[in-house]
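Engineer: missing the sequence, but the structure's below:
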């Protein structure tokens, strides 16, 4: 069984789920949009059972106590800062970092800028930002796939996503996530200001400077039926990792990897951790 934590940081207290012995090898798991820490519930429980200390926080905007109103406060510097602040509060000098969707983007930036803090990196779905940038420049299909990121900056997005019992928000999950879990995501994002905070991740300006290559031992997991992220960026990612690199491709799996194939993904994570 996972436990619930409140992790105080200078930005506010992050809600989190956790499992495993306090002195276990530390693993931090970062969720994406429009989810929460509970998307990692299965992985946290299994990692805990295996003796790791697994912690998954509700990230900035998703934790009610860390929900700034200014869009600028959802920039990558703040998001990476949250990762380090959480690790510092947990007294983790080095840790393994796992991320899915936006959590993977934050994990890539953390590995690029603070690789000395990480034992390993596991990125799920989202490729290295440099590889995605390459695909957006060269691949018309990826340009089309990524159009939603521009669309969601529109101020009408919240109303559109929550209309008709959040039909648009629910449809995003492609019926691959358990309905009870989707209900919980919808309930959380229907709280005043919550969906705006989550969408501010898309509205904040992103670093113009080119991200560096990553030298941390890296596992990248990509699924062939991901509607948002195509193969060009996925295959380009190996060119952005100078450390040990493992690429796993999941056939006939959609974007929602942690919840759609939890056993498969967890086995891959455990193998990666054991190898490094």
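Structural biologist: Noted; the coordinates are in hand. Not measured: the values here are computed from a predicted model.

Engineer: alpha carbons only for contacts and neighbour counts from here, please
Structural biologist: Noted.

Engineer: what ranges do the strands span in the chain?
Structural biologist: With DSSP state E applied, the chain shows strands at 3-9, 12-19, 26-30, 53-57, 95-100, 118-124, 218-223, 245-250, listed in chain order.

Engineer: among the ones you listed, show me which one is buried the most.
Structural biologist: strand 53-57 (a mean of 27; mean count of other CA atoms under 10 Å).

Engineer: would you turn the strands of the chain into CSV with distance to residue 65?
Structural biologist: Shown next, in CSV, are the strands of the chain (distance: least, CA to CA, whole Å):
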stretch, distance to residue 65
strand 3-9, 10
strand 12-19, 6
strand 26-30, 17
strand 53-57, 12
strand 95-100, 22
strand 118-124, 26
strand 218-223, 31
strand 245-250, 36
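
Engineer: list the contacts for residue 241?
Structural biologist: 213, 214, 215, 216, 218 (CA atoms under 8 Å, 6 or more residues apart in numbering).

Engineer: just the ones of the residues you listed in helices?
Structural biologist: Among the contacts of residue 241, none falls in helices (DSSP state H).

Engineer: quick revisit: looking at the strands of the chain, which is nearest to residue 143?
Structural biologist: Nearest to residue 143, of all these, is strand 218-223, at 17.9 Å by CA to CA.

Engineer: now residue 210: closest residue in space, sequence neighbours ignored.
Structural biologist: residue 130 (7.2 Å; CA to CA, 6 or more residues apart in numbering).

Engineer: hmm, residue 208 and the one you found touching each other?
Structural biologist: No - at 11.3 Å, residue 130 does not count as touching residue 208 under the criterion of CA atoms under 8 Å.

Engineer: with neighbour numbers in mind, choose between those two.
Structural biologist: Using other CA atoms under 10 Å, the more surrounded residue of residue 130 and residue 208 is residue 130, with 19 against 6.

Engineer: measure that one to residue 97 for me?
Structural biologist: In this view, residue 130 and residue 97 are 19 Å apart by CA to CA, to the nearest Å.

Engineer: structure two is appended below for comparative analysis:
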């Protein structure tokens, strides 16, 4: 009988959906999506990683999994989102994993690399600059204009009303393919999912005494940024390496924001190369 693969994992009375594929004994790679996507944003990346011998764990994150959608904004504070990821690594039977994150998933990757480096072999971040440098860029570049929508997202219910029918068209305008934009629009049209995704914007910045203050990243880091990204500008991207004390690779691509969907082969090749450079390669037996 073949080993059982994870389809869900639980934490704090929440149940998360996850796709677990590739060889069970392969180096584990956790891939985190952003807004308003889901685990299928990595559908074209995962088979390449599996073919290279990597085990991939791709969850629908908090607010996106139907069994993991708390209603309070404070349940989406950064430390809760980070602990969700560590719970997945634990459920897979591992001590460490290589962490890949796009958009909000990239923010979690930066934060975990600073706060829990002992649980990661390395990180690959797609699009999202280091959070501290993103804040700095708000007053030193055009990033404040690019990020203005975040202020609108703080208003209760109105963003949901405005986005529900307009989301696919907005995603197409931002450079996502028609098929992916339609898929994400359909996914987010189901009850509660759009609010769950928007709660990342509403809860991430809430004060939290439990939050670690460490900002410096010591694990090997690869950062990919598209120079046609409409949401995240050059200034923050180029600053991001200053908080990395480990090995650092910065790659500028002639792409827009949607790197996993629009450049899957390139993204996969960078992840494979990054894992091959990780100083620790853990084998996980699975469950």
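Structural biologist: It's in. What you see is a predicted model, and the numbers here were worked out from it, not measured in a lab.

Engineer: what's the matching residue for the residue nearest to residue 210 of the first structure over in the second structure?
Structural biologist: Taking TM-score structural alignment for the superposition, residue 130 of the first structure sits opposite residue 132 in the second structure.

Engineer: report the contact partners of residue 201 of the first structure.
Structural biologist: Residue 201 of the first structure makes contacts with 71, 74, 75, as judged by CA under 8 Å, 6+ apart.

Engineer: next one: residue 115 of the second structure
Structural biologist: Contacts of residue 115 of the second structure (CA under 8 Å, 6+ apart): 212, 213, 214, 215.

Engineer: one more time with 10 Å, if that's ok
Structural biologist: 79, 82, 109, 211, 212, 213, 214, 215, 216, 217, 218 (CA atoms under 10 Å, 6 or more residues apart in numbering).

Engineer: residue in the first structure paired with the last one?
Structural biologist: Residue correspondence, TM-score structural alignment: residue 218 of the second structure in this structure matches residue 215 in the first structure.

Engineer: what residues are up against the nearest residue to that match once chain neighbours are set aside?
Structural biologist: Distance criterion CA to CA, 6+ apart; nearest residue to residue 215 of the first structure, sequence neighbours excluded, is residue 243 at 4.1 Å. If a contact means CA under 10 Å, 6+ apart, then residue 243 of the first structure has 120, 213, 214, 215, 216, 217, 218 as its contacts.

Engineer: cool, and residue 72 of the second structure?
Structural biologist: Residue 72 of the second structure touches 196, 199, 202, 203, counting by CA under 10 Å, 6+ apart.

Engineer: can I get the residues you listed in a markdown table including neighbour count?
Structural biologist: Shown next, in a markdown table, are those (neighbours: other CA atoms under 10 Å):
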| residue | neighbour count |
| --- | --- |
| 196 | 26 |
| 199 | 25 |
| 202 | 23 |
| 203 | 17 |
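
Engineer: across to the first structure, which of those residues hold up?
Structural biologist: Compared against the first structure with both residues aligned by TM-score structural alignment, their matches' CA atoms under 10 Å, those retain 196, 199, 203.

Engineer: stretch 256-271 of the second structure maps to which residues in the first structure?
Structural biologist: Going by TM-score structural alignment: stretch 256-271 of the second structure matches residues 254-269.

Engineer: excluding chain neighbours, what is closest to the alignment partner in the first structure of residue 154 of the second structure?
Structural biologist: When the first structure is aligned by TM-score structural alignment, the residue opposite residue 154 of the second structure is residue 153. Excluding its sequence neighbours, the residue lying closest to residue 153 of the first structure (CA to CA, 6+ apart) is residue 203, at 5.2 Å.

Engineer: hang on, isn't that neighbour packed against residue 148?
Structural biologist: No - between residue 203 of the first structure and residue 148 no contact is recorded; they are 11.8 Å apart, counting by CA atoms under 10 Å.

Engineer: give me the distance between the spatially most central residue of the second structure and residue 62 of the second structure.
Structural biologist: Among the residues of the second structure, residue 105 comes closest to the average C-alpha position under CA atoms, centre = their mean, at 1.5 Å. Distance of residue 105 of the second structure to residue 62 of the second structure, computed by CA to CA: 11 Å.

Engineer: now for the two: what residues contact both?
Structural biologist: Joint contacts of residue 105 of the second structure and residue 62 (CA under 10 Å, 6+ apart) are residue 81.

Engineer: how about residue 44 of the first structure, what does it touch?
Structural biologist: 1-3, 17-20, 27-29, 37-38, 50, 52-56, 266.

Engineer: ditto for residue 231 of the first structure
Structural biologist: When contacts are counted by CA under 10 Å, 6+ apart, residue 231 of the first structure touches 127, 135, 139, 141, 142, 222, 223, 224, 225, 237, 249.

Engineer: and it, what's its match in the second structure?
Structural biologist: Using TM-score structural alignment, residue 231 of the first structure lines up with residue 234 in the second structure.

Engineer: leaving out chain neighbours, which residue sits closest to residue 126 of the first structure?
Structural biologist: Nearest non-adjacent residue to residue 126 of the first structure (CA to CA, 6+ apart): residue 101, at 5.4 Å.

Engineer: what's the burial count for the aligned partner of that neighbour in the second structure?
Structural biologist: When the second structure is aligned by TM-score structural alignment, residue 101 of the first structure is paired with residue 103. The local packing of residue 103 of the second structure (other CA under 10 Å) involves 24 other residues.

Engineer: quick check: residue 74 of the first structure touching residue 197?
Structural biologist: Yes - contact criterion CA under 10 Å: residue 74 of the first structure and residue 197 qualify, at 8.3 Å.

Engineer: overlap in contacts, those two.
Structural biologist: Contacts common to residue 74 of the first structure and residue 197, judged by CA under 10 Å, 6+ apart, are 60, 61, 67, 68, 203.

Engineer: in the first structure, mark out all the helices, start to finish.
Structural biologist: Counting by DSSP H, the helices of the first structure are 41-49, 76-89, 102-113, 129-138, 140-145, 147-151, 157-171, 179-189, 194-203, 231-236, 257-260, 262-275.

Engineer: what is the burial count for residue 226 of the first structure?
Structural biologist: 20.

Engineer: got a list of what it touches?
Structural biologist: 125, 126, 145, 250, 251, 252, 253, 254, 255, 256, 257.

Engineer: type out the PyMOL command that picks the buried ones from the residues you listed.
Structural biologist: Buried residues within those, by 16 or more other CA atoms under 10 Å, are selected in PyMOL with:
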select buried, resi 125+126+250+253+254+255+256+257
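
Engineer: for residue 270 of the first structure, state which of the contacts of residue 226 of the first structure is nearest.
Structural biologist: residue 257 (15.5 Å).

Engineer: and the closest one, how far from residue 222 of the first structure?
Structural biologist: Separation of residue 257 of the first structure from residue 222 of the first structure (CA to CA): 9 Å.
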